[in-house]
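In: need the 3D shape of this:
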Amino acid sequence: MDVAVIGLGLIGGSLAQALAAAGHRVLGFDADPATRGTARTAAARAPQQARWQVAGRLRDVVGQAELIVLAVPLPALPGVLAELAGFDGMVTDVTSVKGPVRELVRQHLRVPAYVGGHPMAGKETSGFAAADPGLFAGCAWVLCLEPQETALPGWLAMARLVTSLGARAVPATAAEHDRAVAAASHVPHLLAAALTTAVADDPLAAALAAGSFRDGTRVAATRPELIAAMCGGNAAAVGPALDGVLKTLTDLRAALDGPDPTGALRPLLAPSSAARAAWPAAAGTAVELPWQVDALLDLGRAGGWVTGVDDGRRVVHAVRPETVGGRT
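Out: All right, here's what the predicted structure looks like:
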């Protein structure tokens, strides 16, 4: 497949390299000349079977692509989409919020197949220098599936592509995705920032910080503008998710003021301990599902994922995770 990757930061750079290594013809572009130069050097040094190219202008990638991957931050998307007017192939993105991207694509493009995407494979480092072609192996890659809107053949084509890179394709609507990542990804970035701030001016606390601090604050090292764009772009979902966390913290704070703080804290902490011990869910049962939107969305809502697409039998191979009590 001829794939254009627009934006060569951590995710875009990793994806360009992974696609090239998988045998696809890849043309990348980044608005930053220095990033283009670094990526061009890396592409030229890649093994022969993983070679790819870097374009000097955005317009150069449009006419050659069957699939365009938008891998730029949310604030940059309107300008990029304006330059893609007239493109009639497939479009996907890797942005961490899906509702706003869906609306922007609808405003700017008239493409037959747009499938919003989000690989849950980031890390605290950023830029092309941090790119890794193995980044997506084993990761959950949300592929948005909107009833009466998403072209199912396009969704299946994207599922084939991401599973060929070793990812797990998770079907969800944009609204479902944004609600879920608000709690599982976006709020943790805000909490990491708050935890880091708590020890920033305390040299003794910083010297004593160990595993719990490291694990709880890792993503605080993410570039502030990326966290702001991620959380601000998903504010409608992040706000309620953060309210829930604040309510829990308020309850814990109140327990500390009681006559028996240890006894008061224990029942408040028990549910979270059990939930964390049960994460991630066991792989569960391998299933086959028909090419139907409702069946795929039910799979995603149950925490399941697609591992492959069988064109001959018109089914997807999928996994439903185990739930409490061993049920699937």
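In: only C-alpha atoms for contact and neighbour calcs from this point on.
Out: Will do.
In: tell me the spacing between the residue of the chain most remote from its centre and Ala175.
Out: What lies farthest from the middle of the chain is Pro259; by CA atoms, centre = their mean that is 44.5 Å. Here Pro259 is placed at a distance of 44 Å from Ala175 (CA to CA, to the nearest Å).
In: enumerate the positions of stretch 59-70 that are buried.
Out: Val61, Val62, Ala65, Leu67, Ile68, Val69, Leu70 (16 or more other CA atoms under 10 Å).
In: cool, and stretch 264-282?
Out: Ala264, Leu265.
In: stretch 212-229 too?
Out: Residues of stretch 212-229 classed as buried: Gly216, Thr217, Arg218, Val219, Ala220, Ala221, Thr222, Ile227, Ala229 (neighbour count, 16+ other CA under 10 Å).
In: residues in contact with it?
Out: Outside stretch 212-229, the residues that touch it by CA atoms under 8 Å, 6 or more residues apart in numbering are 73-75, 123-126, 186, 189-193, 195-196.
In: got it, and stretch 14-33?
Out: 1-8, 36, 43, 49-58, 61, 128, 131-135, 164-165.
In: quick one: terminal-to-terminal distance for that stretch?
Out: Chord length of stretch 14-33, first to last residue, is 18 Å (CA to CA).
In: how far out from the middle of the chain is that stretch?
Out: 18 Å (CA atoms, centre = their mean, to the nearest Å).
In: on that earlier part again, doesn't the residue farthest from the centre of the chain belong to a helix?
Out: No: with DSSP: H, G, I helix; E, B strand; the rest coil as the criterion, Pro259 is located in coil rather than a helix.
In: for the protein, which segments count as strands?
Out: Residue ranges of the strands in the chain, as given by DSSP state E, are 2-6, 25-29, 53-54, 67-70, 90-93, 113-115, 117-119, 140-144, 168-172, 285-290, 305-310, 315-320.
In: who are the packing partners of the last one?
Out: Read it as strand 315-320. Using 3 or more CA pairs under 8 Å, 6 or more residues apart in numbering; DSSP states H and E as the contact test, the elements touching strand 315-320 are strand 285-290, strand 305-310.
In: pick the most buried one from the ones you listed.
Out: strand 305-310 (a mean of 23; mean count of other CA atoms under 10 Å).
In: from the contact counts, what lies against it?
Out: When contacts are defined as 3+ CA pairs under 8 Å, 6+ apart, strand 305-310 packs onto helix 152-164, strand 168-172, strand 315-320.
In: let's see this one next to it:
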Amino acid sequence: MDVAVLGLGLIGGSLLQALAAAGHRVVGFDADPATRGTARTAAARARSGARWQVAGTMRDALASAELVVLAVPAPALRPVIAELDDFDGLITDVTSIKGPVRELTKGLRFVGGHPMAGKETSGFRAAEPGLFEGCAWVLCLDQETETADWLVLAELITGLGARVVPSTAAEHDRAVAAVSHVPHLLASALTGVVAGDPFAAAVAAGSFRDGTRVAATRPELIAAMCGGNAPAVLAALDEVRKNLDALGTALSAPDPAGALRPLLAPTSAARSAWPPVPGDQAELPIRRDVLLRLGRVGGWVTEVDRERRKVVAMRPETDRNSF
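Out: I've put the predicted structure just below:
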């Protein structure tokens, strides 16, 4: 497939390399000349058969593309999408918020996407072709989404080793507020507590490292994703505040340890059960309602058979209901 990747940061650069390694014809473009130069150098050094091209202009990148991947930061999406008005191919994105992008792409052949993969480092130098192996990759199936277009992307993405999770844009934004956006804010808040305490920083170990890793993400990226999903992030923050208030109340009890245990037990069990254990594998018909239900119960697509109009899906062990 001929693919143009617009934006060559961590996700776009990793996708450029992964698609090339999978045998696709890939052209990348980035507005930053230095990034384009780095990507060209990496292409020249890539092993045979896994090379990609880097265009000097966006128009050149689009010249032969069947699929365009928007991998630019959220604030840059509007002007880039405006350049795609006369593009009649398929468009997807990798942005961590889906509702606003859905609005910007009305009238285009668009399927919203979000690979749940990343690192606290950014830029093309941090990119790696194996970044998406085993990761959950949300593909939106909203009312205006053409199922045939969704299947093209699902086939492409499962071919990279990712697990495709069907969702709507609204469901995605609610979920990532809790599992991605709020954790960035919590990491920032916790890091702020320690930042002015050299002794605490010196003795901090695994729990601090794991709980604050994403605080090292570029501030403008955190601000863009949380600000772009503000209503859902605020709702999730409210829930976290309630939990923190309950823990604070327990600490003020005559027996703090005894008061804390019943609050900590269910969350300990929930975290121990994550990630979900794969359950039964099943062939499912390609129907919007069936695919969305699969995502809602925590399942995912591992293989697409467009000719037979079937997908191979995995349900979590906890879901015993039949489709």
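In: the equivalent of Pro261 of the first structure over in the second structure: how many residues sit nearby?
Out: Under the alignment (TM-score structural alignment), Pro261 of the first structure pairs with Pro256 in the second structure. Taking other CA atoms under 10 Å as the criterion, the count of residues near Pro256 of the second structure is 14.
In: can you check Leu10 of the second structure too?
Out: A count of nearby residues for Leu10 of the second structure, using other CA under 10 Å, gives 23.
In: again with Leu165 of the first structure
Out: The burial metric for Leu165 of the first structure, expressed as a neighbour count using other CA under 10 Å, is 20.
In: how about it, what's its match in the second structure?
Out: For Leu165 of the first structure, the aligned position in the second structure is occupied by Leu160, per TM-score structural alignment.
In: ok, its match touching Cys135?
Out: No: counting by CA atoms under 8 Å, no contact exists between Leu160 of the second structure and Cys135, whose distance comes to 9.8 Å.
In: mind listing the helices for the second structure?
Out: Remark: helices assigned in the second structure by DSSP state H are 10-21, 33-45, 58-62, 77-82, 99-104, 147-158, 169-176, 182-195, 198-203, 206-212, 219-228, 230-251, 256-272, 288-296.
In: mean deviation (superposed) between the last one and the first structure, please.
Out: Compared with the first structure after fitting, helix 288-296 of the second structure deviates on average by 0.2 Å (mean CA distance after the TM-score superposition for the first structure).
In: try the longest one
Out: Superposed on the first structure, helix 230-251 of the second structure shows a mean distance to its aligned partners of 0.7 Å (mean CA distance after the TM-score superposition for the first structure).
In: buried residues in that helix?
Out: Ala230, Ala232, Val233, Leu234, Ala236, Leu237, Leu247, Ala250.
In: how about residues contacting it?
Out: Outside helix 230-251 of the second structure, the residues within contact range by CA under 8 Å, 6+ apart are Asp173, Arg174, Ala177, Ala178, His181, Val182, Cys226, Pro256, Ala257, Ala259, Leu260, Leu263.
In: do the shortest one as well
Out: Residues outside helix 58-62 of the second structure that contact it (CA under 8 Å, 6+ apart) are Ala4, Val5, Leu6, Val27, Gly28, Phe29, Asp30, Val54, Ala55, Val68.
In: separation between the second one and Glu283 of the second structure?
Out: Read it as Val5 of the second structure. Per CA to CA, Val5 of the second structure is found 32 Å from Glu283 of the second structure.
In: swap in the fifth one?
Out: Gly28 of the second structure is 35 Å from Glu283 of the second structure, where distance means CA to CA.
In: what does the third one give?
Out: The spacing between Leu6 of the second structure and Glu283 of the second structure, counted by CA to CA, is 34 Å.
In: and what of Ala162 of the second structure?
Out: Distance from Ala162 of the second structure to Glu283 of the second structure, counting by CA to CA: 18 Å.
In: now swap in Pro254 of the second structure and tell me
Out: For Pro254 of the second structure relative to Glu283 of the second structure (CA to CA), the value is 56 Å.
In: can you check Phe199 of the second structure too?
Out: 56 Å.
In: tell me the buried residues in stretch 41-49 of the second structure?
Out: Counting neighbours by 16+ other CA under 10 Å, one finds that the buried residues in stretch 41-49 of the second structure are Ala42, Ala43.
In: that should have said stretch 173-188 of the second structure, apologies.
Out: Buried residues in stretch 173-188 of the second structure, counting neighbours by 16+ other CA under 10 Å, are found at 173-174, 176-178, 180-188.
In: from those residues, pick the one nearest Trp300 of the second structure.
Out: Proximity to Trp300 of the second structure was ranked across those by CA to CA; first place goes to Val176, at 16.4 Å.
In: tell me the counterpart of that closest one in the first structure.
Out: Using TM-score structural alignment as the criterion, Val176 of the second structure maps onto Val181 of the first structure.
In: try Ala232 of the second structure
Out: If you follow Ala232 of the second structure across to the first structure using TM-score structural alignment, you land on Ala237.
In: and for Leu284 of the second structure?
Out: So, by TM-score structural alignment, Leu284 of the second structure is matched to Leu289.
In: list the contacts for its match?
Out: Residues touching Leu289 of the first structure, when contacts are defined by CA under 8 Å, 6+ apart, comprise Ala295, Leu296, Val315, Val316, His317, Ala318.
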